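Engineer: I would like to see how this sequence folds:
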Amino acid sequence: MMNMKNSVVFKMHLIETAPDTHDQFLNASRGDMVTAIAIEDGTLGMYSSHQPEDITKNYAFEVFDDEKAYQAHRHSESYQQFDQQLTDVIVKHQVIDLVPQFMEHQDVALNISTPNDLWINIVSIKVAADHLTDFKQVLAAQLDNAIKSDPGILAIYAGTKKGEPTEWIIYEVFQSEENYCKHIASPDHQSYVAQSKEWVLEKKVDQTIGDVLVNRGNN
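Structural biologist: Sure, this is the predicted structure:
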């Protein structure tokens, strides 16, 4: 499992690419992410995926040990190449800083950069301000038990938007749709849903197609 520290840097990127440039974007992302995980000790996880109905809408999640590690990656040769290759590809790029609330993945390092059948969700939740502590406790207990008991759950990271503690983002990577269905049907998950029902004001689940998903495991 991943040891979460207060220094961890967690970012979500919303990236829109020009039409017919997805392969170029994917190749550049693959080169940067795979290289970063291989040689940068402070880069803990990097994930990219896209909307099923629109491949110009992309998401990327990054996890770094601390700000120093993040800056080291930003100044790395692989990132500079990535940035240069996509000058005319990326038409819109929004970076959202997240405050880590729960971060766990399986012990075995994830190294996927080719077409796959992973089931990846990006869950957006608005929580009632007076129940933030309750929600975090219930959510963390449920997720911790789930990832420890089910190897089909490859990674789950949860964070709140910086400066907006009621706005939660949960990034989930499952081995397959079957694993996802098993997870949401489990008694633990059903209990979490029932307990948090009155605290959750809004919820949206976006299922995405995985492109590059790499992490260091517990190395």
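Engineer: From now on I want contacts and neighbour counts done on CA atoms only, so please keep to that.
Structural biologist: OK.
Engineer: Tell me which stretches of this protein form strands.
Structural biologist: 9-17, 43-51, 54-64, 90-105, 111-112, 119-127, 153-161, 164-174, 200-215 (DSSP state E).
Engineer: now the other sequence, so there's something to compare against:
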Amino acid sequence: MDNRLQKAPLMRIFKLKVASDKLTEFSEIGQHNLTTSIAKEPGTLAMYSTSSPDEPSTFYIAEIYENTEAYEKHVASEHFQSFASFAAEHLTDRLVYQLHPQWLKEKAEAISAQGKDSLTVKLAEVDVKTESNQAFRDIVVKEMAAAMEKETGVLAMYAATLADNPASWRFFEIYADNAAYEKHRQTQHFKTYIEQTAEMVQTKKLLTLTADILVNQGGLFFDLFL
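Structural biologist: Down below sits the predicted model:
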């Protein structure tokens, strides 16, 4: 599928904490919400439910919608309303990262993975020196474009900045497995990116997440500067 966007989509990452005795129910309701959404809502482009391997009750949810209209259609759906009702009662904490997409790309084949799949998911939080932000963007976009073109095991890469802090980046990446991720780290384009941005980065945090439910339409591409 080719899904090239001319306008920035709506993208957010949620950090949710679920009551420890409701984890199974959360997964079941979440699975129904995500899989139904991706099947019935063309404007729902990607939905990923992941969890922390160290904190099983902590979930990271990434969502991408084509536009506000697509999001509102999703929110009005019966499957989302069921999820929202559960969340209102059983979430113990909720943090939302409102994001400005910078560069997003998926392989053409749609992802549909459920139930502790072997796919490897990484979430990186990177704060960049303000004066270096544009140069950092140029370098990291070049690196991601090379990875998506040359590495079959790199399935999706998303780069976005916080809506209220353009120098605070979030990278959500999906790999075929851990071997594909390790292979990526050994590529020349990745090593060049690390070397060229070393003095630009203030802080960096990398999370390895458990893939619970990962679904997308496939073929998404967006570049803010095109």
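Engineer: Could I get the TM-score for this pair?
Structural biologist: Superposed pair, TM-score by TM-score structural alignment, normalised by the length of structure 1: 0.96. Supporting alignment: 219 aligned residues with a C-alpha RMSD of 1.3 Å.
Engineer: can you tell me which of the strands of structure 1 comes nearest to residue 76 of structure 1?
Structural biologist: strand 43-51 (11.5 Å; C-alpha to C-alpha).
Engineer: Compare the strands of structure 1 and give me the one nearest residue 141 of structure 1.
Structural biologist: Short answer: strand 90-105, nearest of the strands of structure 1 by C-alpha to C-alpha, at 9.7 Å.
Engineer: is it true that residue 112 of structure 1 touches residue 175?
Structural biologist: No - if you go by C-alpha atoms under 8 Å, residue 112 of structure 1 and residue 175 don't touch, sitting 11.4 Å apart.
Engineer: Spatially central residue for structure 2, please.
Structural biologist: residue 172 (3.9 Å; C-alpha atoms, centre = their mean).
Engineer: what do we get in structure 1 for that one?
Structural biologist: Aligned counterpart of residue 172 of structure 2 in structure 1: residue 171 (TM-score structural alignment).
Engineer: coming back round to it: gap between the residue nearest to the centre of structure 2 and residue 48 of structure 2?
Structural biologist: Using C-alpha to C-alpha, to the nearest Å, residue 172 of structure 2 is found at 10 Å from residue 48 of structure 2.
Engineer: same deal with residue 72 of structure 2?
Structural biologist: Distance from residue 72 of structure 2 to residue 48 of structure 2, by C-alpha to C-alpha: 18 Å.
Engineer: Check residue 205 of structure 2 too.
Structural biologist: 20 Å.
Engineer: Residue 62 of structure 2 now?
Structural biologist: 5 Å.
Engineer: picking up where we left off before, residue 72 and residue 48 of structure 2 - which one has more neighbours?
Structural biologist: The neighbour count for residue 72 of structure 2 versus residue 48, taken as other C-alpha atoms under 10 Å, is higher for residue 48 (26 against 11).
Engineer: list the contacts for that one?
Structural biologist: With contact taken as C-alpha atoms under 8 Å, 6 or more residues apart in numbering, residue 48 of structure 2 is in contact with 34, 61-63, 211-215.
Engineer: One more: residue 72 of structure 2?
Structural biologist: No contacts exist for residue 72 of structure 2 under C-alpha under 8 Å, 6+ apart.
Engineer: And it? What does it align with in structure 1?
Structural biologist: Per TM-score structural alignment, residue 72 of structure 2 is aligned with residue 71.
Engineer: how far away is that match from residue 40 of structure 1?
Structural biologist: 11 Å.
Engineer: if we can go back for a sec, if we take the contacts of residue 48 of structure 2, which one ends up nearest to residue 162 of structure 2?
Structural biologist: Distances from residue 162 of structure 2 to these, taken by C-alpha to C-alpha, are shortest for residue 62, at 13.6 Å.
Engineer: I'd assumed residue 16 was in contact with the closest one.
Structural biologist: No - applying C-alpha under 8 Å as the test, residue 62 of structure 2 and residue 16 come out as separate, 11.1 Å apart.
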